[in-house]
Structure formats: C-alpha cells, structure tokens
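Undergrad: Could you work out the structure for the sequence below:
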Amino acid sequence: MNDAAPTAEPQVTRVGDIRFDDALALLATHDLHLHRVADGAPIPGSYWGEPEAGIIGSEVYVRDDTPVHSMLHEACHLIVLPPERRALVHTDATDSVPEEDATCYLQIVLAGRLPGVGSDRLMLDMDAWGYTYRLGSTRAWFEQDAEDAKAWLVERGLLAA
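TA: Predicted coordinates for the structure are as follows:
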C-alpha cells in the first residue's frame, strides 16, 4: 500500500491567468502562431505531455492550464531556430546545449514583455517547476552565469547587445 500523498503541481502562472491576446501578440512578433486548445484536450506537439505547451513548425499550442513558462520556453525554442529548421520541428526542437541555454535566457527576457507576468515572476515559476541551475536558482543563472546564452542570442540578432 502506498501512503504517499499525490504530488500537487507547483503554483505557477498559467496561460488562463493572463490575457491570451497579449501572448498571441508577443509570439506574433516572432512569426509564431499561438493556438488555444480546449480544456482537457490533448496538446499537439507537447514533448512533456499535458499541460505543457506543444510546438509544430511555427505553431505553439497551449491550454488555459499550460504554465506560461512552458509556453514561452517552447516558443523560444522556435525563435532561436533559423526558418528552415523551424519548419521541420514537431514536438522536439533541439538537442543542442547552446540552443537550450539561449531558449531559457530568451524566455526570461520575453516574460518581461508579457503583461501580467514579467521576468521576476517567470524566474520564480521556473524554480517552482523544477528548472535547475548550478548556482541554485534561475535568477542566479540569469544574472551571473548566462553570458554565453546572451552572447549566442546577440550574435544571431535575437537580442540587443
């Protein structure tokens, strides 16, 4: 008999907590299309499974219970890819450490442009969800250990110097 209580999902900002049109507009500035999936329906292209965001080509799929950090993370996977690679994406965007780091950095930057979220909140949500960094927190990584990720984005014109 298992007496362990089920583990509750961490309290993080969800897509249903923000204005969908704000997220739609933010992603559109990067030539991405955001789709809202009905509650309880499978999320197309979700690597981790529901409620995590899914990606196929330039399409990002979310439900209201999808964490905002997941939506931004998957969208940023597409943003960091050149168009010819983006078009081929279905579910899994990369196996490159530099691209993964750039994705994490960019999702924090973009959260600062998303009303109702902000970079500070997103970093707390990332920690609560289980992102791990050698300095112990997302903020410490972002502020003290992510120079290579920032340089990668700047080099490709995805972030101002």
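Undergrad: From here on, just use CA atoms for contacts and neighbour counts.
TA: Will do.
Undergrad: Check the secondary structure at Pro98 for me.
TA: With DSSP: H, G, I helix; E, B strand; the rest coil as the basis, Pro98 sits in helix.
Undergrad: distance of the most centrally placed residue in the chain from Thr7?
TA: The centre of the chain sits closest to His73, judged by C-alpha atoms, centre = their mean, with a distance of 1.5 Å. Using C-alpha to C-alpha, to the nearest Å, His73 is found at 23 Å from Thr7.
Undergrad: Let's see this one next, to set against the first:
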Amino acid sequence: MNAPTVLRLADIGYATPAALLSRLGLSLQRVPAGQPIPGSYWGEEEAGIIGTAVYARDDTPVHSLLHEACHLLVLPPERRAQVHTDATDSVEEEDATCYLQILLADELAGVGRARLMADMDAWGYSFRLGSTQAWFEQDAAEALAFLRARGLA
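TA: Predicted coordinates:
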C-alpha cells in the first residue's frame, strides 16, 4: 500500500495512547509487526476492535487508532461488549466518532487536533464541506450534541 504520510503509533509511542484508552475504559493491545490486526475492518495497518479492546501495530495510523477507540466510546457499554470488527452503520454514531477522535487527539502529546484533522484529510476521510476542519468547525453541531448528551464532550 502506498499510504500517505500520517502519524503512526510508532511516532508517538505506545504508553500515552494506552494510558488514555485505559482511562476511558478501553485497552490497547499491541500487535507484533507483520501480524494481522484482529478486528480490523479495513485490514492492512488499520486498527481493530473487539469488545473493549483496540488492536494496533506500530504502523497503525494514530487517526485509525483513535477512530476505532471512539467507535467503542460512543456506544453504550452493553453494546461495546458485543462489538467485533464493525461497530456501527449509524451515520449519527459515525459523525460522533469522528468528532470525538479530534477532541481526544489533544490529549496525545505530539498529535493535537490540527495534525489529526490534516491526517484525516490525507487518508481520505470525506466531508461535504471539503475538509475535516471545515466540518468540525461549521457542520458538526449534531455530532457535538450527540456527545454532550452522553457525557462525552
């Protein structure tokens, strides 16, 4: 795969994302290099989810790690336990996931929301206003309301 240059788990280290996920009730499971990532919807280096665990390798993009973790976080705890690979096909939950991953990027040293949004654009996330930042700033009120209603923002 000829992937764009985005921050990867190896660039920021394992400890800080693992601590963040732990604080949020999730675990980060490190997958050895070259091994398939359990629960990965997209395959390759994309993060995977099973139950309350997020699986990633050193080459996993940080945006993917946060995105999959946030898929779990926007679900009620009883639904999290049942997740394997695909968390939802709800547009409302997908939008809330994207918004929350941007917020959580600020909690990772060396990442931050500006870099995460640039990485999301580079990777090919698609928003009707043309960029992640434009969506986040001008078109994400429903996603923010969803998160606030659940105590996530």
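Undergrad: if we can go back for a sec, what does the residue nearest to the centre of structure 1 correspond to in structure 2?
TA: Counting by TM-score structural alignment, His73 of structure 1 lines up with His67 in structure 2.
Undergrad: Assumed that match was part of a helix.
TA: Yes: according to three-state DSSP, His67 of structure 2 belongs to a helix.
Undergrad: Once you drop chain neighbours, what's closest to it?
TA: Gln101 (5.6 Å; C-alpha to C-alpha, 6 or more residues apart in numbering).
Undergrad: For the one you found, what is the corresponding residue in structure 1?
TA: Aligned partner of Gln101 of structure 2 by TM-score structural alignment: Gln107.
Undergrad: Kindly spell out which helices and strands sit in contact with the helix or strand in which that match is found.
TA: Assigned by DSSP states H and E, Gln107 of structure 1 falls within helix 97-111. The helices and strands touching helix 97-111 of structure 1, judged by 3 or more C-alpha pairs under 8 Å, 6 or more residues apart in numbering; DSSP states H and E, are helix 68-79, helix 119-129, helix 147-155.
Undergrad: Check which helices and strands the first one is in contact with.
TA: If I follow you right, that is helix 68-79 of structure 1. Applying 3+ C-alpha pairs under 8 Å, 6+ apart, we find helix 68-79 of structure 1 packed against strand 54-56, strand 59-62, helix 97-111, helix 119-129.
Undergrad: neighbours of Val54 of structure 2, just the number please.
TA: With neighbours defined by other C-alpha atoms under 10 Å, the count for Val54 of structure 2 comes to 27.
Undergrad: nearest spatial neighbour of it, skipping sequence neighbours?
TA: Counting by C-alpha to C-alpha, 6+ apart, Val54 of structure 2 lies nearest to Leu28, which is 4.9 Å off, once chain neighbours are set aside.
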